[in-house]
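Trainee: Turn this into a structure:
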Amino acid sequence: MATPIHVPRINNNDDEVKVLAFDVKPGERVSAGQIVGQVETDKAVLDVTAPVDGYVLGFVAQPDEIAQVGSVMLWLGASASEPIPEAGAPTPDSSTAGPSPVTGKAKLLLARYGVKSDAVTPIDGRITVEAVERYLATHGLAAAAPAPVVAVSRPAEPRPEVPGTAVALSREEKGMAATVVWHRDCAVPGYIEIDYDPAPWAEYARAFQEEKGLLMPPLLPLMAWRLVEVARTMPRINATFVEQQRYEYGAVNLGFTIQAGESLYLAVVREAEVLDAGGFVNALGDVLRRAASHQLRESEASGATIGFSSMERWKVTRHIPVLPPHTAFMLAHAAARNGRAVLGASYDHRVLNGGQVVAALKKLSSPT
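Mentor: Sure, this is the predicted structure:
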């Protein structure tokens, strides 16, 4: 039976995306997890990957075309000669391989619309809110989503007078440019930092290493896990601003920056709040390994609700990160100097004030 690859949702505010390109051709055999194409909105660029092994039967969407989130982008088959299903035919799901796990929030959304979970195509083997929203979009139903943020209109930038050569941006560079534009045009960014003693954190990471039998002390993953814990107790840092309202997320999707060659990714651990410290450290390690090899899954490359950025690797003692789209808090971790270190945070002043950011940073300065 043919398997559809759907147009992914890059963020909650966009029901349409632009199909950039396809990296495969009809008749070509692809492997599960292989990149087959790219889509973009005005805020991000995302690789689309194959959910299963198969042969490319044909494309429904076309490059430079605007496509609905959840619609079929292309079809895969068990053989290159398998016919493409007719338009309007029901898309297959993974029920024949056994039921896929359903997240708690996805169950609520399924119940709201009276949809059975076996009708929904899973994402990375799970029925998530994003998977349900994709199904609803495909079947003409409208899932609840925040209203779009209206960006400030700016005049086009003039071309420089000095002669030079225009160089096309890579997919990752386009994504970074879109993030910077959101930070500039939508958020009201601020930055605050505090001084702290890094020794308790280092000791905590060493004890965790010994307890779990790890090769290295997982300092940064544990600090990121602490951020997840703080977000659970301070939900307003796990939020964004939509239509004159604070929009507090139901899940904590932790975005962690990683430099892979010339590419900078924000790798995402979704629903991190349901994990314990050990489970989170393992999950983040898996995501970062895939990012390092440029093989992030669809669900791991979008949807961050809060962020963590570290430049300790380069011995940087202070930095001010850019806010990812639709986030209000991005932790800035840096290298220690003379036994002291700095924790900072870029934040959206529409959602948070300085006192709230300081309170969060003080919680983050200690492992307990």
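
Trainee: Could you use CA atoms for every contact and neighbour count after this?
Mentor: Will do.

Trainee: Leaving out chain neighbours, which residue sits closest to Pro221?
Mentor: Once flanking residues are discounted, Pro221 sits nearest to Val281: 5.5 Å by C-alpha to C-alpha, 6 or more residues apart in numbering.

Trainee: Report the contact partners of that neighbour.
Mentor: 218, 221-222, 225 (C-alpha atoms under 8 Å, 6 or more residues apart in numbering).

Trainee: I'd like those as CSV, with distance to Arg246 appended.
Mentor: Putting the contacts of Val281 into CSV (distance: C-alpha to C-alpha, whole Å) gives the following:
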residue, distance to Arg246
Pro218, 33
Pro221, 28
Leu222, 28
Trp225, 24
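
Trainee: Need the residues you listed in JSON lines (columns: secondary structure).
Mentor: As requested, the contacts of Val281 are exported to JSON lines (DSSP: H, G, I helix; E, B strand; the rest coil):
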{"residue": "Pro218", "secondary structure": "coil"}
{"residue": "Pro221", "secondary structure": "helix"}
{"residue": "Leu222", "secondary structure": "helix"}
{"residue": "Trp225", "secondary structure": "helix"}
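
Trainee: Before we compare anything, build this one as well:
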Amino acid sequence: MATEIKAPTFPESVAEGSVAAWHKKPGDSVERDELIVEIETDKVVLEVVAPEAGTLSEINAEEGDTVQSEQVLGILGAAGDKPKAADKGEKSEDAKAEAPASDAKPAAGGKQHDVKAPTFPESIQEGTVASWNKQVGEAVKRDEVLAEIETDKVVLEVVAPADGALAEIKAEEGSQVASEEVLAIFSEGAGGDSAGSEAAPAESAKSDAGDDEKVGDKILAPAARKLVAEHDLDVSKIEGTGKGGRILKEDVQKAVKEGSAKKASKPASAPKQAAAAPVVEGERPEKRVPMSRLRQTIAKRLVQAQQTAAMLTTYNEVDMGAVMELRAQYKETFLKAHDTKLGFMGFFVKAASEALKRFPDVNASIDGSDIVYHGYQDIGVAVSTDRGLVVPVLRDTDSMKIADVEKTIVDFGKRARDGKLGIDEMQGGTFTITNGGIFGSLMSTPIINPPQTAILGMHKIQERPMAVNGKVEIRPMMYLAVSYDHRMIDGKDAVQFLVTIKELLEDPARLLLDV
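Mentor: All right, here's what the predicted structure looks like:
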């Protein structure tokens, strides 16, 4: 007997919700009270559990669909029931599994596994398939990286569950996926010659199937279309190896490598009616690529910070001579003792930690109409990567030694560029330091990292003539900038906070003597 799976009864203040994630797919057996689907409203996420044991036979509301209170989401059949075929006439997963062996064309004869996206933390709703490192039929070893999922915070790796090969790719590069969504089918013991001479091309074509696009007399798979746009290629010069001459991702990669599909330069010609316009000769290439999820989040948060905070910036300058002399004197000894180089960031982190203790308002954050004062110093350090800016956090910096700070920052930088940072390493900071000086910036206005209320900007060390004890001397100077939320921090405190950092850096002995 079939049982309807309904959305919960929403409170009066909630008009509708959306299907956040299905934890079961048609054909899966479920136990009574087992979680089947999650409904996300503007206030909470509601869980829908199985009213009784059985088999999920039909899904009526797909992930992302908007649903009303008590709307039917799916049908739960008796245990062992077959799921209904999709409206498009495709066979369900169970129907495929029950097909005669003579009709099947597996990529390999081993056990098959679902390759799923990682379980995303609560703060992450979805991710984007950044890249597939392996293709259908290509041999892989257990725990070898198959794909990378890019979220708004980190890049997550999906590894092979066993030795074998991909039999089918269900989520192409660039597609959005939910937590634990099936990305591909993996077969144990597959790959290379064992996959069969016909299996790999057939499955490869299948993996690229989807929203094909016809350009002239050529048919492009979605992944191929993306690569063509990124490299601005002439589609007519690419030979497709897919079914019916379909251009696959591998065909585009080959054309890029060989350089055989570049667009011919168009001769510039100015129409008579536009004679006054300047004539531009040569190629003027453009390319349009989707903004990465990380870049979208960075843009959203920076705009949000400027719209919600009463942001103001105060500037000062610091004579870096004392720190530079200290580094020059002890850099060799420091390297031998701690197996890491003595940089500038360790001094700035320690100086900022001391200043934050003296000015607790700068170390606080705003939560609605409340002020949260933090009794610890967790300082985020902005790190630039190819994918965008990330801010890993140094914990309890007041108790860290300069060597610990330098080692951790080097590790953060390496893992950030490799996409290996964890989400927990980029959450919970109370203050942030960003260093534009490594790129040559002489002065800038840093933007606050919400919900923090202040950020310190470092810049390039520039030799300038300065008045020292009535005489002009050439000194290594750095401009410092502190942007702060004026709703929380008064100008007097912000200025004195920056002056404290300046004084500690110009006389580093203060960091040791705590004065």
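
Trainee: What number of residues are in the vicinity of the counterpart of Asn449 of the second structure in the first structure?
Mentor: Using TM-score structural alignment, the partner of Asn449 of the second structure in the first structure is Pro324. Number of residues near Pro324 of the first structure (other C-alpha atoms under 10 Å) recorded here: 27.

Trainee: is it true that Pro324 of the first structure lies in a helix?
Mentor: No. Secondary structure of Pro324 of the first structure (three-state DSSP): coil, not part of a helix.

Trainee: Now do it against Val188 of the first structure, distance only.
Mentor: 13 Å (C-alpha to C-alpha, to the nearest Å).

Trainee: before we move on, back to that, which contacts among the contacts of Val281 of the first structure does the second structure share?
Mentor: Shared contacts between this structure and the second structure among the contacts of Val281 of the first structure (both residues aligned by TM-score structural alignment, their matches' C-alpha atoms under 8 Å) comprise 218, 221.

Trainee: what does stretch 408-427 of the second structure rub up against?
Mentor: 153-156, 380-381, 383-386, 390-394.

Trainee: gap between the two ends of it?
Mentor: 16 Å.

Trainee: what's near enough to touch the match of Asn449 of the second structure?
Mentor: 179-180, 182-183, 304, 307, 330 are the contacts of Pro324 of the first structure under C-alpha under 8 Å, 6+ apart.

Trainee: Would you agree Tyr315 of the second structure falls within a strand?
Mentor: Yes. Assignment of Tyr315 of the second structure by three-state DSSP places it within a strand.

Trainee: And it, what's its match in the first structure?
Mentor: Residue pairing (TM-score structural alignment): Tyr315 of the second structure is matched to Glu193 of the first structure.

Trainee: burial measure for its match, as a count.
Mentor: Based on other C-alpha under 10 Å, the number of other residues close to Glu193 of the first structure is 20.

Trainee: distance of the spatially closest residue to it that is not a sequence neighbour from Arg318 of the first structure?
Mentor: Spatial nearest neighbour of Glu193 of the first structure, chain neighbours left out: Gly344 (3.8 Å); criterion: C-alpha to C-alpha, 6+ apart. Going from Gly344 of the first structure to Arg318 of the first structure by C-alpha to C-alpha gives 8 Å.
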